[in-house]
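Colleague: how does the following fold in three dimensions:
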Amino acid sequence: MMTANLFASSSGALPEEVVEELARGQGVRVERIVSRGHDSGWYDQVDHEWVALLAGEARLEFEGGEIRHLLPGDHLLIPAHRRHRVAWTTPERDSVWLAVHYRPELAEGRPA
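Modeller: A predicted model of the protein is given here:
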């Protein structure tokens, strides 16, 4: 068993987002993501994604133009195949995300 800290920071530059898999189980994956001034391309994921912003500030953009500005403590569920991207994260400090990806059939109570 390992102890780690969700808020651990990298003191150096972050040329890319840092994505760490914290746990994985049958149809479920939990990730810690650290962004600092990053954005992304468009995602079209086969799994649902519940995401929480633990620190920093970010903007998510959804296909069709919807923008969500996130502050620490904000969370949302992104349904499978809802196209979205990270439009902006604050460049002055780390934005720390906790993301839980899970299969749609698990949300409906059916076996995986």
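Colleague: C-alpha from now on. contacts and neighbour counts both.
Modeller: Noted.
Colleague: report the central residue of this structure.
Modeller: Nearest residue to the geometric centre of the chain (CA atoms, centre = their mean): A99, 4.3 Å.
Colleague: against P15, how distant is the nearest residue to that one once chain neighbours are set aside?
Modeller: Of all residues not flanking A99 in the chain, V51 sits nearest, at 4.4 Å (CA to CA, 6 or more residues apart in numbering). Here the criterion is CA to CA, to the nearest Å. By it, V51 lies 22 Å from P15.
Colleague: now show me the structure for the sequence below, then we'll compare the two:
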Amino acid sequence: MNNIFSSLPDELGEEVFEDLVRSESMRIERIISKGQASPEQGWYDQEENEWVMVLQGAAELAFDSGHEVKLEVGDFINIPAHSRHRVSWTDPHNTTIWLAVFYR
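Modeller: Here you go, the predicted structure:
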């Protein structure tokens, strides 16, 4: 048995991305952040749709439309494919754990 909150790194120089499940049409990923953000010009423009939820911590997403979304524990959002977005902020004092589901 596995636990989404186990095996967390003590130090996070960079975000950690871990595939939990992967198939041809879907991928479930655990992302661990602590103060990281996407580079200023680092927009995600993905082929898949992405459903993402914050399980612990807090974060903010920015969209190239100018829309910003703050996510706290339990908050989730569905991001359609090719919706350019970036992580503009994650809590620098607490570990943020995301659960992301990528699907076609």
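Colleague: the residue nearest to the centre of the first structure pairs with which position in the second structure?
Modeller: Alignment note: A99 of the first structure maps to A100 in the second structure; criterion TM-score structural alignment.
Colleague: look up how far G66 of the second structure lies from its match.
Modeller: Where G66 of the second structure is concerned, A100 of the second structure sits at a distance of 22 Å (CA to CA).
Colleague: hmm, back to that, higher neighbour count, V51 and P15 of the first structure?
Modeller: Shown here are V51 of the first structure and P15; by other CA atoms under 10 Å, V51 has more neighbours (19 against 10).
Colleague: in three-state terms, label that one for me.
Modeller: Classification of V51 of the first structure using DSSP: H, G, I helix; E, B strand; the rest coil returns strand.
Colleague: my guess is it contacts L98. True?
Modeller: Yes: contact criterion CA atoms under 8 Å: V51 of the first structure and L98 qualify, at 5.7 Å.
Colleague: where do the helices sit along the first structure?
Modeller: Here the first structure has its helices, by DSSP state H, at 104-107.
Colleague: can you tell me the closest non-neighbouring residue to H75 of the first structure?
Modeller: With sequence-adjacent residues excluded and distances taken as CA to CA, 6+ apart, H75 of the first structure is closest to A52, at 4.0 Å.
Colleague: can you check L53 of the first structure too?
Modeller: Distances taken as CA to CA, 6+ apart put W97 closest to L53 of the first structure, at 4.6 Å, once the chain neighbours are dropped.
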